[in-house]
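In: The sequence and its predicted three-dimensional model are supplied below.
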Amino acid sequence: MLLTLAALAATLWRGVDDPRAALAFGALIAVGELSRWGARPGEREPAPLAAAGALAYALLGENAGHTTTHGVLQTVAVSVAGGLAGIVPHVARGRGPDPDHLARRVLTVGFAALCFQPLYNAGTVAARLGHGPSYALFLLLLLLLTALCDAVLAALLHRARTGHPYGPLLREQLRALPGIGSAVCATGTVMALGVAVAGLWALPVFAVPLLLTQVSYRRYAAVRTTNRQTIASLARATEIAGCTPPGHARRVAELSRAVGRELGLSGSALTVLEHAALMHDIGQLSLVDPVEGGATALLPAEEQRRIALLGGAVVRQTGVPAAVAVVVERQADPYRDQPLPARIVRTVNAYDDLAATTEGGGLGALERLRLGTARDYHPDVVESLARVLARGGATRGIAPVPPG
């Protein structure tokens, strides 16, 4: 907020340097924000055109051969103005961006401009690197540093919001950089170089590929939403049939995802874990006699394994990825033979079952889990579950457990 206010005040006081370029880049950023759509809570915002346009303006040294002098504060002011113009329709429809995302955008663009504009305006870049390949590599290096800055900020904000460990969150952000992050950085560099040679007419040419990227993301997001709704509906089948208590699958899925993050899972591995947790009890639909209360954790080991295999067979018939079926099938194996997602699902499912039937509730359930760490529940998963619950299980609709 302070950086934004300072940038807007300084730009209004001194006037806008090269208004045509400022308007063109501001319009590009606004169009990018208008086309933004599809991110789930906590994910990186899919607005590559807006991000690339803002970074290109931050690294713009020349416009059609004429040296620019817009500086750091005007760069931030134009990026903020274009972004605000683009998000107004989203806010009107109740789909405004996360304030954390806006703060990251301002700080990231300010960082890129601060690294480039003072050096270029002082003549240091031209004197040392000229305008050949070394100059392009210099821009790519600055964009790489900017991407790392954005990843660090994103991980810090996510940790402050959720309390998850910082290391896995940072690794998840860094893993996302080679994908859309590399496209944003490369396009930002090419835009800045193109405008330096051809002028502002280069902007529409380089904007088209990223607009197509955002259209593709919309289709991908729609398919992903449909898949998740299908899986959630299948998971509710056990509740509708009276095989499991209401909300059991949802609670296990949300808590499993939190424990998975605690243990360093991210990206597609977390998605597989969440889907397997939602469908972990679907094997009960194949039973002639339903389990009393749906609490499979209280059954003998062989019966648990039989239900797990039945569930895996059902999952394989639904078209869900095979990795989800593997987790469902192996959730009842001894933990030394299980993959990590299966260990998590087994432990969290047992916690939810035992918390409802054990004297002492959550604390009693955790004590039972710790007593079972010799064979049934992995000690690291149990302790991660305890930390997640103590830190804020109540925010996920799950009864918290006091520390200790």
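Out: Okay, I see it. Numbers count the residues shown, from 1 in each chain.
In: going forward, measure contacts between C-alpha atoms and count neighbours the same way
Out: OK.
In: how deep is residue 8 tucked in, by neighbour count?
Out: Counted with other CA atoms under 10 Å, residues neighbouring residue 8 total 18.
In: so it sits right up against residue 72, yeah?
Out: No: between residue 8 and residue 72 there is no contact under CA atoms under 8 Å: 11.2 Å.
In: okay but residue 172 is in contact with residue 269, surely?
Out: No: with contact defined as CA under 8 Å, residue 172 does not count as touching residue 269 (10.9 Å).
In: Show me where the chain has its strands.
Out: For the chain, the strands defined by DSSP state E occupy 62-63, 66-67.
In: Would you reformat the ones you listed as TSV and include mean neighbour count and distance to residue 105?
Out: TSV is the format used below for the strands of the chain (neighbours: other CA atoms under 10 Å; distance: least, CA to CA, whole Å):
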stretch	mean neighbour count	distance to residue 105
strand 62-63	19	23
strand 66-67	12	25
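In: Ok, which of those comes nearest residue 124?
Out: Across the strands of the chain, residue 124 has its closest neighbour in strand 66-67 (13.4 Å, CA to CA).
In: Going by neighbour count, list what's buried in the longest helix seen in the chain.
Out: Counting residues, the longest helix in the chain under DSSP state H turns out to be helix 202-240. Residues of helix 202-240 classed as buried: 202-203, 206-207, 210-211, 213-214, 217-218, 221, 228, 231-232, 234-239 (neighbour count, 16 or more other CA atoms under 10 Å).
In: try this one next to it:
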Amino acid sequence: PTTHGVLQTTAVVCAGGLAGIVPHVARGRVRGGDRGPDPDHLARRVLTVGFAALCFQPLYNAGALTGPLGTGAPYVLFLLLVLVLTGLCDAVLAALLLRARTSYPYGPLLRDELRALLGIGSAVCATGVVMALGVAAAGLWALPVLAVPLLLTQVSYRRYAAVRTVNRQTIASLARATEIAGCTPPGHARRVAALATAVGRELGLGGSELTVLEYAALMHDIGQLSLVDPVPGGATAPLPAEDQRRIALLGGEVVRMTGVPAAVAQVVERQADPYREQPLPARIVRTVNAYDDLAGEGAGAALEALETLRLGTARDHHPEVVAGLARVLARDGLPGVTSVPTG
């Protein structure tokens, strides 16, 4: 039997989180550092634990759990149910926070968070159940013993994240090869990747789909390195369809040699196909690339470029992608656009 309630449980978690932040504060990594904690993340964790404690502690203290359920399988199933509800609560809060920061559509963000629950989230929840049962059987000594797998998981996750960061930096550096060679304007690949990712989120893509889209957008012009005569200004949108398709196929061959996922090469290869035959990532790369080729520095040029894309929806660009691009530009204020007709 226990006497502590929801407030004490939440206070202990809050104190532990604040204690964990101290080393990062000393190193100046609270916000913006490579590995520093996020205060919003800590607040979310405290709220999530408070939710779990509210679902469990009053019933346990009153004896309403161990009495009817006992300490066998029904009790374990109840703990799993509480953890599933807690995971859902955490996913909802995480998606809300990211929505507030980025203004991305809430549905895809929540879907990404729910997908994460099936991976590391399920492992953490299972460890929580084992900890609760282990402490009841072996006392508080079970906590440090059972925390070791979590620490090892955290170290592995940090290494995995570092590898992914290095991989993305390598792809971004390779994408700059077209700029260094004078085939494309400076910053073209980066702008297309950032805008294509935003449009992908607007249209409901998430998780690995966004990663493939970003990589393909970064490397969409890599095929120009195989050309004998560079494209004037690096703009491929005004080229004939045959030339665009040849550059796309050459780019796909180069991308396959870099070791990135095959889906990235497929998107690069198909960006010049008729849009009705393209997958959604290829449609997005094609439209955003055309926008960046056509848009200038001012809002007027950006509006003119969007109007050109809208007029091309019958043959060259998917109407939904053009509409999504217009919404992103209007909402985020990219290239000076504050109000965009979606036609």
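Out: That came through fine. From a predicted model like this one, the values you see are computed outputs, not experimental measurements.
In: And for the counterpart of residue 305 of structure 2 in structure 1, the neighbour number?
Out: Counting by TM-score structural alignment, residue 305 of structure 2 corresponds to residue 365 in structure 1. Counted with other CA under 10 Å, residues neighbouring residue 365 of structure 1 total 21.
In: unless I'm mixing things up, residue 365 of structure 1 is touching residue 347, no?
Out: No: applying CA under 8 Å as the test, residue 365 of structure 1 and residue 347 come out as separate, 10.4 Å apart.
In: Structure 2: which residue goes with residue 83 of structure 1?
Out: That one, residue 83 of structure 1, aligns with residue 17 by TM-score structural alignment.
In: closest one to residue 327 of structure 1 among the strands of structure 1?
Out: In terms of CA to CA, the element of those nearest to residue 327 of structure 1 is strand 62-63, at 55.4 Å.
In: Pull up the aligned stretch in structure 2 for that closest one.
Out: Per TM-score structural alignment, strand 62-63 of structure 1 has no counterpart in structure 2.
In: what does that strand contact?
Out: 21, 68, 195, 196, 197, 198, 199, 200 (CA atoms under 8 Å, 6 or more residues apart in numbering).
In: just to revisit the earlier point, measure how far the longest helix of structure 1 is from the centre of its chain, please.
Out: Centroid separation for helix 202-240 of structure 1 versus its chain: 14 Å, with CA atoms, centre = their mean, to the nearest Å.
In: all helices in the stretch 51-200 of structure 2, in order from the N-terminus.
Out: For the stretch 51-200 of structure 2, helices defined by DSSP state H, counting those that start in this stretch occupy the ranges 66-69, 73-102, 106-116, 122-138, 142-175, 177-180, 188-202.
In: where's the second one relative to the chain centroid, distance-wise?
Out: What separates the centre of helix 73-102 of structure 2 from the centre of its chain is 19 Å, taken as CA atoms, centre = their mean.
In: that older thread, of the contacts of strand 62-63 of structure 1, buried ones?
Out: Neighbour-count burial (16+ other CA under 10 Å) applied to the contacts of strand 62-63 of structure 1 gives 21, 68, 195, 196, 199, 200.
In: Between all of the residues you listed, which two are separated the most?
Out: Among those, 68 and 200 lie farthest apart (CA to CA), at 12.7 Å.
In: quick revisit: quick one: contacts for the match of residue 305 of structure 2?
Out: Residue 365 of structure 1 touches 351, 354, 355, 358, counting by CA under 8 Å, 6+ apart.
In: what do you get if the cut-off is 10 Å, keeping everything else the same?
Out: Residues in contact with residue 365 of structure 1, defined by CA atoms under 10 Å, 6 or more residues apart in numbering, are 350, 351, 352, 353, 354, 355, 356, 357, 358, 359, 371.
In: same check, this time on residue 371 of structure 1
Out: So residue 371 of structure 1 contacts 365, 377, 379 (CA under 10 Å, 6+ apart).
In: mind listing which of those are in helices?
Out: 365, 379.
In: Aligned counterpart of residue 160 of structure 2 in structure 1, please.
Out: Checking TM-score structural alignment: residue 160 of structure 2 goes with residue 220.
In: Now residue 129 of structure 1: closest residue in space, sequence neighbours ignored.
Out: When the adjacent residues along the chain are set aside, residue 129 of structure 1 lies closest to residue 135, with 5.6 Å between them (CA to CA, 6 or more residues apart in numbering).
In: In this structure the one you found contacts residue 192, no?
Out: No: look at residue 135 of structure 1 against residue 192 with CA atoms under 10 Å: they stay out of range, at 11.3 Å.
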